[in-house]
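**Q** from the sequence below, what's the structure:
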Amino acid sequence: MAGLTVVPDDIRVKIIDLLAQAARVKNGTSINPPLPVAEVMTDPDPFFGGAATGVEKELFKSLFEAATRLVFNSIIASIDIDHSEFVTMWNFLDIILECGDRDICQPQLMLLLIEELLDDQPVDGCRKIFDFLESRREAIIAASNSYALCSCPILTEQNSSKNKDLVILRLCNELLRRLSRLEDAVFCGRVYIFLFQSFPLGDKSSVNLRGNFHTENVTRFEDSISNPKADSDAMDIDKNPEVTVSEPMKTDGDGAAKDAPQAMDIDDLYPVFWSLQRYFSNPPLLFGEENFKKFQQGLEAALMKFKEVPTVIQSGDSDRKPGIELDDKRNNFTSTFTPKYLTSRDLFKLELSDLAFQRHILVQALILVDFLLTLREESKKKPFYQSSQKAMQYSFTLGEQQTEWALGIKTSIANYLQDGPDGKFYYRMVDTVLSRDKNWVRWKMENCPPFTLDRIPVEDWKSSQTGLQGALGRKKITVPQNTSDNLDFLYNTDPAEGLRKLRGNTKRYSKPGVEVFVNRVRDVDMDLDMATTEDERGKLDEKKRADTWRGLRLASEGGRYSIGKSGRDLTRLLQPAKIIEATGEDNAVTAPESRDSLPHEQHQSVEEQRAD
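**A** The predicted structure is shown next:
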């Protein structure tokens, strides 16, 4: 440690020199392209710390961080982020990133500085900083190069990557807390995409292993109900009125249909509807019988009301045209995306008619119903459920009647979502997302097994190549007994005789008889009687026409015809003459053996059938 004579001011001067050199190398003032740091830091050890080891190395990194923060604070204090000279900050961050890769400083130092920079800037400034992060993402998450992790026994590659991941996760979460999900929806999406691209697919950092629900998401609405009619009658109104469960249409003894259940009044539906959000955010509440009954009644009443009210499509949902312009200031699309709906009683009627609002609520219901169906008795018997974490195993089991209701309401919601503009496409998208989400749930219940496989050892790979070469090696071709290995016999005999010997068994090449195609046509006729769809009948008709044509062609070559009122009825070819006479068709003619002996009219009719 006595050999370490570097002070922070010396490091600060060196960084300033590197920034001056960077200004000469990079002439632009934008974030991209990145600074070619290799042209600036040509010396492998530009900060005099390469000879230090152990404790001295860690002390040097602390001194380097202190000097770096001095330069960082001076840039922030002297240059505004909207000024063109702020490119000095981007060059400075590129240099610090390279220093982290060379193990000159802590690898997460650049991210720590960006975290402080985000805290110092408003949202518009954060967008520019995040542009820098996105452009350097691959370099940030890349593994340390050959300079890193070679001289410090304390720092390992795994710890280095983990420290970077923690800082990325923290700064992105802090940024998301500052952003408005309504005003900055696109920016929030960029942050989430950056997180997804920065972490591997099987990383547990964003996995809710204990299966906790978002119970803090509380939906507040007006509890009091103002009903003039009820006030005039001096009646007390329950704040949470019960809803009659909708049932199939009933009939009386004479078979006449009774009145179908009516949809609730909007004022009565208001508290029942918004109370559903309580179950959406905390599904275990449904494990109680009373809560399950209220949820069942409320969801049926909401779906019934959706079917009753006229649907309104907000502009921008389905009428959006290609080439939509972006807001230059906020870089947002014009859309009706709403992360949390207003619960005012005055707006409730308008919200019920909004197609986007209806789909938003019904998709929530589908998610919750799918969760309930995983609690069936047969679902709990599956092996992956038995071996899942205890926190994901619930004591509640969905009963038989509750399962029947859940399957029925799921079908009703699916049918309703497929109605309206682009309904089929919308439901297909929702169903695809929910199906894939089931796989993620199963992966989480199995304690997140890794997706990637370990690398194959070099020895195993070499042995497999040796075995593969042996399996694909040249083998000696054995000649079967009593056969010739050449075709010289074709030149020593008559050509016709040689062809006969080459063919061997001539039965393989014999033509099928007319009876074969007649039987095929009869089988197709039987299949036509059993066909239920137009597509199936069309395929069978095409097959019948093909077999009929082949049978008539073979019959014409053999001189057999049966042409009359039946037209192209192939089955009549095999009927004896007595049966034909018994049918009463005088113009049914059994052709002679020779085709040339036919009358001219019949000969022409046969040619027409062959052409067809």
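
**Q** every contact and neighbour count from this point should use C-alpha atoms.
**A** Will do.

**Q** Asp203 should be in a helix, yeah?
**A** No: counting by DSSP: H, G, I helix; E, B strand; the rest coil, Asp203 falls outside a helix, being coil.

**Q** next, count neighbours for it.
**A** 13 (other Cα atoms under 10 Å).

**Q** and it, how far from Lys307?
**A** Applying Cα to Cα, to the nearest Å, the value for Asp203 to Lys307 is 43 Å.

**Q** ok, now Tyr426?
**A** Taken as Cα to Cα, the span from Tyr426 to Lys307 is 17 Å.

**Q** what ranges does the stretch 351-500 of the chain have for its strands?
**A** Counting by DSSP state E, counting those that start in this stretch, the stretch 351-500 of the chain forms no strands at all.

**Q** hey, where'd the helices end up in it?
**A** Using DSSP state H, counting those that start in this stretch, the helices of the stretch 351-500 of the chain run over residues 355-373, 377-380, 383-386, 400-417, 423-445, 458-471, 489-492, 495-503.

**Q** and of the ones you listed, who's closest to Phe199?
**A** helix 423-445 (16.3 Å; Cα to Cα).

**Q** starting at the chain centroid, how far to that closest one?
**A** 7 Å (Cα atoms, centre = their mean, to the nearest Å).

**Q** what's the angle between that helix and helix 400-417?
**A** 140 degrees (axes from the mean of the first three to the mean of the last three Cα atoms, to 10 degrees).

**Q** list the helices and strands helix 423-445 packs on?
**A** Counting contacts by 3 or more Cα pairs under 8 Å, 6 or more residues apart in numbering; DSSP states H and E, helix 423-445 is packed against helix 383-386, helix 400-417.

**Q** go again using 10 Å as the cut-off
**A** helix 355-373, helix 383-386, helix 400-417 (3 or more Cα pairs under 10 Å, 6 or more residues apart in numbering; DSSP states H and E).

**Q** next up, for comparison:
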Amino acid sequence: PEVPPVHVRPPSLAPPTCFAYIPQRSLFQELVALILHHRQLQGMDLFRKAIVQPGLPQDFALQTVQEAIKPQKHTKLVQDENQLLENILRTLLQELVSAAVQSGEEIMQYGQSVAEGESTEGQIPRLLDIVLYLCEKEHVEGGMIFQLLEDLTDMSTMRNCKDVFGYIESKQDTLGKPELFARGKLVMLRTCNQLLRRLSKANDVVFCGRIIMFLAHFFPLSERSAVNIKGVFNTSNETNYEKEAPDGISIDFNFYKTFWSLQEYFSNPASLTLAPAKWHKFTSCLMVVLDTFEAQPLSDEEGNANNLEDEASTFSIKYLTSSKLMGLEAPGKSDKDLPSETLKEELKTCEDRVKKLLTVTPPKGEEFLRSIEHILERERNWVWWKRDGCPPFEKQPIEKKSVQDGAKKRRPRWRLGNKELSQLWKWADQNPNALTDPQR
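**A** A predicted model of the protein is given here:
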């Protein structure tokens, strides 16, 4: 019998054995993507014309959105339309930032012109103003302006970020409105935290302070994200000092190490109560420092020689721990649990000694001590507030119920004609006897 032919599948048609099957987009999907891309380009062209158009944003902003998106509703976009508009604006913003960088201009001043003595704002602030107006009037999704601001800070250098943040500060009241705040508070918090991480805490103190002050005003007082409920200490902020004495030093290096070693305990005070040996070491070091300061008090002449107002411009948030400066900065075991009463007595003794030293330290020792006590009092109240569950400080105003127009307010009816007589009648079970009661 004849052997049937063996049909061998061509290699080109053999199923892949080592690669996963990757589905290809259909022709319909390609067509949809092409249409969306075309609409995005058209929308970018319309907004390019809008940002150079004179006038207020309310004069043309909504019309520009309607021409770019062609929404189903006249004044408010649905989800897909919001997404398309966001893609248009974010792409346009990236394009403007790139153009500003290539031109060498500051991004917030890019496109700014001066004509006939009148200056126009840059194209990027103009774009942000348009989007902010649309978000405020709820024509578009309220979080869109916050997303653009986050993109802008991510694409900017720290020098340009100062200008961007200046714009944010100028629009703080509008951004803080309830309809916008609820949509963008987390994005704004993330944006500010990213800026703080990029900044140097030693060299950019003023900018860091601006960001923190903005957050304090932007978020309500009872915002839990800034409360530090657990009271965690910032142990990462270490104070570095010299562990070995350098050659040719003329100070008491043991006192130098003892003095700066106290910062290790101050950075995490809670750890002292958990280890009695650590507490005893801390108190012994503290006594050495206090004894030295009490034995060699600072004179009035030495205190007045340091003008704190003049030094404010060069103030640093980190301590100067060099051993070479020590002569200028300062004159000249049990394993059982520490009883709480003993701990309180030792703390009280140290507190009294420190207060006495601060009082006699010129200049303005008493004034400085009062400031410290005021700060500690506020901190104590802050701890109690967190302990009570952070109740809100804000109290909503009581709304008075307004009577509808044209409706007459019904007067209450009393059994005996008026309120006083009706109350008098209810004072006793036997009302005639109440009239002769001497206690009435």
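
**Q** output the helices of the stretch 351-500 of structure 1 as JSON lines; include the columns mean neighbour count.
**A** Listed next are the helices of the stretch 351-500 of structure 1 as JSON lines, based on neighbours: other Cα atoms under 10 Å:
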{"stretch": "helix 355-373", "mean neighbour count": "18"}
{"stretch": "helix 377-380", "mean neighbour count": "14"}
{"stretch": "helix 383-386", "mean neighbour count": "14"}
{"stretch": "helix 400-417", "mean neighbour count": "16"}
{"stretch": "helix 423-445", "mean neighbour count": "15"}
{"stretch": "helix 458-471", "mean neighbour count": "11"}
{"stretch": "helix 489-492", "mean neighbour count": "12"}
{"stretch": "helix 495-503", "mean neighbour count": "13"}
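
**Q** one step back: compare the helices and strands packed on helix 423-445 of structure 1 and give me the one nearest Asp525 of structure 1.
**A** Per Cα to Cα, nearest to Asp525 of structure 1 of these: helix 400-417, 37.3 Å.

**Q** which residues sit against the closest one?
**A** 292-293, 296, 299-300, 303, 306-307, 355, 358-359, 362-363, 365-370, 372-373, 375-377, 397-399, 423-428, 430-431 (Cα atoms under 10 Å, 6 or more residues apart in numbering).

**Q** so it corresponds to what in structure 2?
**A** Using TM-score structural alignment, helix 400-417 of structure 1 lines up with residues 341-358 of structure 2.

**Q** check the mean deviation of that stretch from structure 1.
**A** Once fitted to structure 1, stretch 341-358 of structure 2 is off its aligned match by 1.9 Å on average (mean Cα distance after the TM-score superposition for structure 1).

**Q** residues touching the counterpart of Phe214 of structure 2 in structure 1, list them.
**A** Using TM-score structural alignment, the partner of Phe214 of structure 2 in structure 1 is Phe194. Counting by Cα under 10 Å, 6+ apart, Phe194 of structure 1 touches Phe130, Leu133, Glu134, Arg137, Ile168, Cys172, Cys188.

**Q** are any of those buried, and which?
**A** Among those, those classed as buried by neighbour count (16 or more other Cα atoms under 10 Å) are Phe130, Leu133, Glu134, Ile168, Cys172, Cys188.

**Q** of those residues, which belong to strands?
**A** Nothing among the buried ones among the contacts of Phe194 of structure 1 maps onto strands, per DSSP state E.

**Q** pipe the residues you listed into a markdown table and attach distance to Arg442 of structure 1 per row.
**A** Listed next are the buried ones among the contacts of Phe194 of structure 1 as a markdown table, based on distance: Cα to Cα, whole Å:
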| residue | distance to Arg442 of structure 1 |
| --- | --- |
| Phe130 | 34 |
| Leu133 | 33 |
| Glu134 | 32 |
| Ile168 | 27 |
| Cys172 | 27 |
| Cys188 | 28 |
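
**Q** nearest to Asp43 of structure 1 among the residues you listed?
**A** Leu133 (26.4 Å).

**Q** quick one: what's aligned to the closest one in structure 2?
**A** Match for Leu133 of structure 1 (TM-score structural alignment): Ile168.

**Q** now do the SS call for the residue nearest the centre of structure 2.
**A** When Cα atoms, centre = their mean is applied to structure 2, the residue found nearest the centroid is Leu215 (3.6 Å). Following three-state DSSP, we place Leu215 of structure 2 in the helix state.

**Q** can you check Ile317 of structure 2 too?
**A** Ile317 of structure 2, by the three-state scheme (three-state DSSP), is coil.

**Q** can you tell me the closest non-neighbouring residue to it?
**A** Ala202 (6.3 Å; Cα to Cα, 6 or more residues apart in numbering).
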